[in-house]
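>>> got a structure for you, letters missing:
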């Protein structure tokens, strides 16, 4: 299996603090390599300083990924080459991110092995917005509990369905290593 769930990786209070840190870092329109493509992605994002005020967030993510990788994936993970990303998907613009994989064009994105996504919003605070992963034609929806984390192989197709009510916040981190062979 190329997915793994970690319930309550962050508490409700910690999830709120991550959102506060993202707002402090100033949210901006989320794009793709090559620019903004609103038909593919509509979200606001912020990058957290993983060595400063958000160091505790990165420490928690690294610890969880290390354990999950040992127990479930056994990928060759060597580093975390990108900062933490907080994304906000809002009903006001049908926030979403269409089907894609996280292995992209670019020296860092090519080395992505695992993706971890943490739900930061209360499940009752939004409708739609599911993180969905394509498991060989079957679509699987990630847990929506506040603080719940989902790990998956970065080459897997996944999306965030359009938010139809409220606002969904999530934290994403990518884990890197040598190219898949």
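Cool, got the structure. Computed from a predicted structure; not experimentally measured.
>>> contacts, neighbours, all on C-alpha from now
OK.
>>> Could you count how many residues lie near residue 44?
When counting by other Cα atoms under 10 Å, one arrives at 18 neighbours for residue 44.
>>> close enough to count as contact, it and residue 22?
No: distance between residue 44 and residue 22: 10.2 Å, which falls outside the contact criterion (Cα atoms under 8 Å).
>>> before we move on, what SS does the closest residue to residue 151 other than its chain neighbours have?
In space, residue 151 comes closest to residue 116 once its chain neighbours are excluded; the distance is 4.4 Å by Cα to Cα, 6 or more residues apart in numbering. Under the three-state scheme (DSSP: H, G, I helix; E, B strand; the rest coil), residue 116 adopts strand.
>>> Okay, one more to line up with it:
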């Protein structure tokens, strides 16, 4: 049963498997001038590129000279205003200022893409998983996954307008 449960979860959850390594953090107050609740957040300084293939986004670190009109605390407040439960966005998030670009692997697509948009990437760890899968997924498997799995939820908030791009991305 345990093996079939693992197989069912890995095949049927429909969640993206993505390792998100966040390196070195500094208190948010360093980045925002000590705004309210500044100790509740961590500003990440990950220097690697990241890809989010399920939503066609790639990111790279923002240059040190980048200036955001929306601060990190406002970006976090925006994520909380999007209607997700506290189980989906628990605790204190990790916040990164990054340049986001759309990336599609289909050269026949004709549309305008954005590139290098200054964005706050807000990541909540320990989120309850949203279980997707076939209609015939055994209810006990769905219930067990919902109760036991914890993932990350990632939001992309425009650093100039506080607009949320692409909704939320849940990674496990």
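Received the coordinates, thanks. Note that the structure is predicted; figures quoted are calculated from it, not measured.
>>> Just the TM-score for the two chains, thanks.
Comparison of the two superposed chains (TM-score structural alignment, normalised by the length of the second structure) gives a TM-score of 0.29, and 83 aligned residues with a Cα RMSD of 5.1 Å.
>>> ok, back up a step: okay but the residue nearest to residue 151 of the first structure is in contact with residue 150, surely?
Yes: the criterion here is Cα under 8 Å, and residue 116 of the first structure meets it with residue 150 at 5.6 Å.
>>> Flag every buried residue along the helix or strand that residue 140 of the second structure is a member of.
Element membership for residue 140 of the second structure (DSSP states H and E) is helix 139-148. Under the neighbour-count criterion of 16 or more other Cα atoms under 10 Å, helix 139-148 of the second structure has 141, 142, 145 buried.
>>> Distance to residue 44 of the second structure added to the residues you listed, as a markdown table?
What follows is the buried residues of helix 139-148 of the second structure, written out as a markdown table (distance: Cα to Cα, whole Å):
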| residue | distance to residue 44 of the second structure |
| --- | --- |
| 141 | 35 |
| 142 | 33 |
| 145 | 29 |
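>>> wait, which of the residues you listed is closest to residue 121 of the second structure?
Proximity to residue 121 of the second structure was ranked across the buried residues of helix 139-148 of the second structure by Cα to Cα; first place goes to residue 145, at 26.2 Å.
>>> Is the closest one in contact with residue 9, as I believe?
Yes: between residue 145 of the second structure and residue 9 there is a contact at 7.2 Å, judged by Cα under 8 Å.
>>> mind listing the strands for the second structure?
Under the criterion DSSP state E, strands of the second structure are mapped to 25-27, 42-44, 50-52, 57-61, 94-102, 117-128, 150-158, 164-171.
>>> could I get the ones you listed as TSV with distance to residue 77 of the second structure?
Formatted as TSV, the entries for these read as follows, by distance: least, Cα to Cα, whole Å:
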stretch	distance to residue 77 of the second structure
strand 25-27	17
strand 42-44	14
strand 50-52	23
strand 57-61	22
strand 94-102	12
strand 117-128	10
strand 150-158	10
strand 164-171	11
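>>> In a markdown table: those strands, plus distance to residue 2 of the second structure and mean neighbour count.
Below are the strands of the second structure laid out as a markdown table (distance: least, Cα to Cα, whole Å; neighbours: other Cα atoms under 10 Å):
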| stretch | distance to residue 2 of the second structure | mean neighbour count |
| --- | --- | --- |
| strand 25-27 | 37 | 15 |
| strand 42-44 | 37 | 22 |
| strand 50-52 | 30 | 17 |
| strand 57-61 | 35 | 20 |
| strand 94-102 | 33 | 23 |
| strand 117-128 | 20 | 23 |
| strand 150-158 | 18 | 22 |
| strand 164-171 | 22 | 17 |
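>>> Ok, which of those comes nearest residue 4 of the second structure?
For these, distance to residue 4 of the second structure was read as Cα to Cα. The smallest value, 19.6 Å, belongs to strand 150-158.
>>> That closest one vs strand 164-171, what angle?
Orientation of strand 150-158 of the second structure against strand 164-171 (axes from the mean of the first three to the mean of the last three Cα atoms, to 10 degrees) gives an angle of 170 degrees.
>>> Mind giving me the packing neighbours of strand 150-158 of the second structure?
On a contact count with 3 or more Cα pairs under 8 Å, 6 or more residues apart in numbering; DSSP states H and E, strand 150-158 of the second structure meets helix 72-80, strand 117-128, strand 164-171.
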